[in-house]
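Novice: got a predicted model here, sequence first, then my questions.
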Amino acid sequence: MSMKNWSKTSYRNKTALQQPGWPDREQYEKVVRSLSALPPLVFAGEIRDLKARLAQVAAGRAFLLQGGDCSEEFARCTAPNIRETLKVLLQMAVILTYAGNKPVVKVGRIAGQYAKPRSSDTETVNGENIPSYRGDMANSIEATPEARVPNPERLLMGYHMSAATLNLLRAFTRGGFGSLHRVQAWNQKFVKQSPMGRNYERMAKRIGDAIKFMETIGIPTDTPQMREVQFFTSHEALFLGYEEALTREDSTEAGGWYDCSAHMLWIGDRTRQLDGAHVEFLSGVRNPLGIKVGPDHDPDTMLALIERLNPENEPGRITLITRFGAGVVEKHLPPLLRAVKRAGCHVIWTCDPMHANTFSAESGRKTRSFDDILSELQCFFELNWAEGTIPGGVHFELTGDNVTECIGGGRQLSAEQLNLRYLTTCDPRLNAEQSLEMAFQIAEMIRS
């Protein structure tokens, strides 16, 4: 479909996968209409700012850090939880900027990551077959048939939770919390006594000393660049009715349609069909777009998808988020790097080393190994260097909480310790200490 025939509802003529089976369509349509009348969560100007920064990433002049919860929960939309997630992302960004010598574009998986794709419509719990949990914006994690019935009122709740999260993030990042004068205050208590925490403290002290030196010789440090942080939001564009309702036409001279549910959206392995509803919808909005790429991809199809979503080959528009797994990244990534480079496509190459490295421990808990995550990242950088392409960013599922969900790291968390603080409702996340350790490792790769 050409752009002149695109509208924010044209996706309805296509097959839409991974949608909840809303039992009451009339109620669902009413909720979508209500969402359409509510204010946008983000603004077109902010989205354009992010795209301009991502164009710098594509050119190798900046680095993309994208991270946050695998699946946000309504019950955890609290000031402490939001603050701790922001803290660890700010810490990682400072490490990457200071130790890696490159500006960092900060994008959170936050304020909208309430929907999850699933491999099956149903699951068996305690011998009973019930609908799968599709994220808090669709149904409840509670494992009963009644709680798993999709409820469109949850879309409205997701909007309000996202608005509250964004309100707090803006207060933190523009009100002084994100100031470089406070880098030491971001270190969580449980991290401070760890090797990574002590490394961070030493780095933060050097930054503090540099700021004091600047003040001593009369260089102003109370500037927006020192006091404020640019922080952007992202989520998977999954529930299309919600995305449609928050898509607005820019009222400025720039014009165009923007999905104002988040600054950046991504499309997953399960919904990136060329003739599918998700690709149709995203082809018409001007947000930066991520595309998850797993082992089952076909390079020719990926080129066709990039062309469909970015026909003008605009830098900063497309981020390819590779997720192959430590054992097979060397098999799958080089042919894709070569095909995209040969076609002359402007893309950002990033690595999601989490998803394809998931396995079940003996206890039955899903987990990921720190060593596998790091191994895939190292291969990602080395393969990009070998092909003459730019390793532009990383994409993590992480939390600022002291969870025990991924094994390994500096403390050598074992599979037997997973039950200590295993809090995720979906996929295992790096905790704050593991995230900092990963950031120091990545900084070394960037500097190379």
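Specialist: Nice, I can see it.

Novice: from now on I want contacts and neighbour counts done on CA atoms only, so please keep to that.
Specialist: Noted.

Novice: tell me how far the residue at the greatest distance from the centre of the chain lies from Ala210.
Specialist: Among the C-alpha atoms of the chain, the one most distant from their mean position (Cα atoms, centre = their mean) is that of Ile217, at 40.3 Å. Going from Ile217 to Ala210 by Cα to Cα, to the nearest Å gives 11 Å.

Novice: then Glu330?
Specialist: Distance from Glu330 to Ala210, by Cα to Cα: 41 Å.

Novice: any buried residues in the strand or helix carrying Met214, and which?
Specialist: Take DSSP states H and E as the rule and Met214 turns out to sit in helix 195-216. For helix 195-216, a neighbour-count test (16 or more other Cα atoms under 10 Å) marks Met196, Gly197, Asn199, Tyr200, Glu201, Met203, Ala204, Ile207, Gly208, Ile211 as buried.

Novice: check contacts around the fifth one.
Specialist: By Cα atoms under 8 Å, 6 or more residues apart in numbering, Glu201 lies in contact with Gln184, Asn187, Lys192.

Novice: before we move on, what about the first one?
Specialist: Counting by Cα under 8 Å, 6+ apart, Met196 makes contact with Gly410, Glu433, Leu436, Glu437.

Novice: need the residue closest to the centroid of this protein.
Specialist: Note: the chain centre (Cα atoms, centre = their mean) maps to Arg109, 3.6 Å.

Novice: ok, which stretches of this protein are strands?
Specialist: Using DSSP state E, the strands of the chain run over residues 63-68, 104-109, 122-125, 128-131, 231-236, 247-249, 257-259, 264-267, 289-293, 318-322, 348-351, 358-360, 366-368, 391-397.

Novice: how about these in CSV, adding distance to Glu26?
Specialist: What follows is the strands of the chain, written out as CSV (distance: least, Cα to Cα, whole Å):
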stretch, distance to Glu26
strand 63-68, 34
strand 104-109, 31
strand 122-125, 24
strand 128-131, 21
strand 231-236, 25
strand 247-249, 21
strand 257-259, 24
strand 264-267, 27
strand 289-293, 31
strand 318-322, 36
strand 348-351, 41
strand 358-360, 39
strand 366-368, 38
strand 391-397, 36
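
Novice: and here is the other one:
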Amino acid sequence: MLQQLDSLDHWRNLPIKQQPVWPDPDAVAAVSAEIATLPPLVFAGEVDNLREKLGNAASGRAFLLQGGDCAETFAGATAEQIRNRIKTVLQMAVVLTYGASMPIVKMGRMAGQFAKPRSSDSETRGDVTLPAYRGDIVNGYDFTEGSRQADPQRLLKGYHTAASTINLVRAFTQGGFADLREVHSWNKGFAQNPANQKYERLATEIDRAIKFMEAAGADFDELKRVEFYTGHEGLLMDYERPMTRIDSRTSLPYNTSAHFLWIGERTRDLDGAHVDYFSKIRNPIGVKLGPSTSPDTALELIDKLDPDRVPGRLTFITRMGAGRIRDALPPLLEAVRDSGATPLWVTDPMHGNGMTTPTGYKTRRFDDVVDEVRGFFEAHRAAGTFPGGIHIELTGDDVTECLGGSEEIDEAALATRYESLCDPRLNHMQSLELAFLVAEELEKR
């Protein structure tokens, strides 16, 4: 076991990116040591179950739906906001399940999505330069010297906030809230619009089908609860490494901060610390691939992270941009297909489509998000591979952060309810609209 732990820590000898500058290294080490003694947030058996389900998705027998905040905040970890995010993902999953006649693997970008990579280590406003905001688990968003200083106590708060979030997730998804016979109730509290009306019609069809099955004597125990997994970018090693434990049953290392973790576009260096660490843990893992990714890089990432070709082990999350996906994705699909490897392919139609308005709001056009999703499906149909999932930044609230959609949010409306501290998210209605589009694409397969 000691040898295994030594292997887990080889990343410490390698180049590492996107880590904060802690003012007191000893304080960080003490907090990390304390986190290592705290209970796991997820369990090895759950992680293994997810890997099996992602293997089904990779082979075309299921579809992954992953959604949640760009960056969770401590203040946003309220019961209402968590419930609304879960409701939105459940509604999207119902649309996909019913429309595509396929099992949907449900996963939140939540209970750990507190750290964010940044394009610059600092931010300047006027004549003041301060460290960049790296997420609530590192520093504060307020543009003051005290707020922007990296604080290791935030690591502990991140753990406890994640723990309370995942407790609520389990309660909502296992305690009757997610009962499929309550599909109508999931719309309560949301403003009405064409997407909601379309969902209501679908819910009525599901009601009729369930009543018929009940009359026929079907047992609906399985409809009372759903399996809901958690995932986040495994970025901050002072948090991820102490959350890594050796499972007593298998004697293998699992990262117990989440069921699924991914490596970002900025930290996927083949010889870097993140790839080395991720290669050692048993969790299913993802890698973000941008438009500059070469086929050789994709193949080398497979060899490094999934040398044994374990079904469900590796997910490629493509983030190309609507204008580039139809050119950039096909060479990757073809090279990986021809190699015989079968990673799960998932589209992230959000991160390649960012823009800033003249008034300074970071936003995305809903039409660009839709176009990238369509391009993703078109590329897979042409290559004969399976488009296995979608990874989106969303909120269950009626925010105004992304332009367009059936509500026709314009630049002037962004200021009405723009709440994200990092990147813009699809609101509840835009998320539902996207789910119907994806269901239509899956029906063409």
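Specialist: On my side now, so go ahead. Note that the coordinates shown come from a computational prediction; the quantities given were computed from them, not determined experimentally.

Novice: TM value for the aligned chains?
Specialist: Once superposed, chain against chain, the TM-score is 0.98 (TM-score structural alignment, normalised by the length of structure 2); 442 aligned residues with a Cα RMSD of 1.1 Å.

Novice: ok so, going back, of the contacts of Glu201 of structure 1 - the most surrounded one?
Specialist: Tallying neighbours with other Cα atoms under 10 Å puts Asn187 at the head of these, with 22 neighbours.

Novice: isn't it up against Gly197?
Specialist: Yes - contact criterion Cα atoms under 8 Å: Asn187 of structure 1 and Gly197 qualify, at 7.0 Å.

Novice: and Ile390 of structure 2, how many neighbours does it have?
Specialist: When neighbours are counted by other Cα under 10 Å, Ile390 of structure 2 comes out with 21.

Novice: what's the matching residue for it over in structure 1?
Specialist: For Ile390 of structure 2, the aligned position in structure 1 is occupied by Val394, per TM-score structural alignment.

Novice: now its match: how far from Ser435 of structure 1?
Specialist: 12 Å.

Novice: the aligned residue in structure 1 for Ala162 of structure 2: what's it in contact with?
Specialist: Structural alignment (TM-score structural alignment) places Ala162 of structure 2 against Ser162 in structure 1. Applying Cα under 8 Å, 6+ apart to Ser162 of structure 1 gives the contacts Leu41, Ile110, Ala111, Gly112.

Novice: do the same with Val369 of structure 2
Specialist: Ala322, Pro349, Met350, Asn353.

Novice: of those residues, which is the nearest to Tyr98 of structure 2?
Specialist: Checking these against Tyr98 of structure 2 with Cα to Cα, the nearest one is Pro349 at 22.5 Å.

Novice: tally up the residues packed near the closest one, please.
Specialist: Quick note: Pro349 of structure 2 (other Cα under 10 Å) scores 30 neighbours.

Novice: alignment lookup: it to structure 1.
Specialist: So, by TM-score structural alignment, Pro349 of structure 2 is matched to Pro353.

Novice: ok, its match touching Arg323?
Specialist: Yes - Pro353 of structure 1 lies in contact with Arg323 (Cα under 8 Å); the separation is 5.9 Å.

Novice: quick check: neighbours shared by the two?
Specialist: Counting by Cα under 8 Å, 6+ apart, nothing touches both Pro353 of structure 1 and Arg323.

Novice: is there a neighbour count for Ala30 of structure 2? I'd like the number.
Specialist: Neighbours of Ala30 of structure 2 (other Cα under 10 Å): 13.

Novice: what's Leu252 of structure 2 aligned with over in structure 1?
Specialist: Checking TM-score structural alignment: Leu252 of structure 2 goes with Gly256.

Novice: contact partners for the closest residue to Ala443 of structure 1 other than its chain neighbours?
Specialist: Computed as Cα to Cα, 6 or more residues apart in numbering, the closest residue to Ala443 of structure 1 that is not its neighbour in sequence is Gly100, at 4.3 Å. For Gly100 of structure 1, the contacting residues are Ile442, Ala443, Glu444, Met445, Ile446, Arg447, by Cα under 8 Å, 6+ apart.

Novice: residues in contact with the nearest residue to Ser36 of structure 1 once chain neighbours are set aside?
Specialist: Distances taken as Cα to Cα, 6+ apart put Ala245 closest to Ser36 of structure 1, at 4.4 Å, once the chain neighbours are dropped. Listed by Cα under 8 Å, 6+ apart, the contact set of Ala245 of structure 1 reads Val32, Arg33, Leu35, Ser36.

Novice: which one of those is nearest Val285 of structure 1?
Specialist: Out of the contacts of Ala245 of structure 1, the member with the shortest distance to Val285 of structure 1 (by Cα to Cα) is Ser36, at 15.8 Å.

Novice: distance check, the closest one against Tyr159 of structure 1.
Specialist: Ser36 of structure 1 is 11 Å from Tyr159 of structure 1, by Cα to Cα.

Novice: on that earlier part again, output the contacts of Ala245 of structure 1 in a markdown table; the columns should cover distance to Arg170 of structure 1.
Specialist: Listed next are those as a markdown table, based on distance: Cα to Cα, whole Å:
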| residue | distance to Arg170 of structure 1 |
| --- | --- |
| Val32 | 26 |
| Arg33 | 27 |
| Leu35 | 22 |
| Ser36 | 23 |
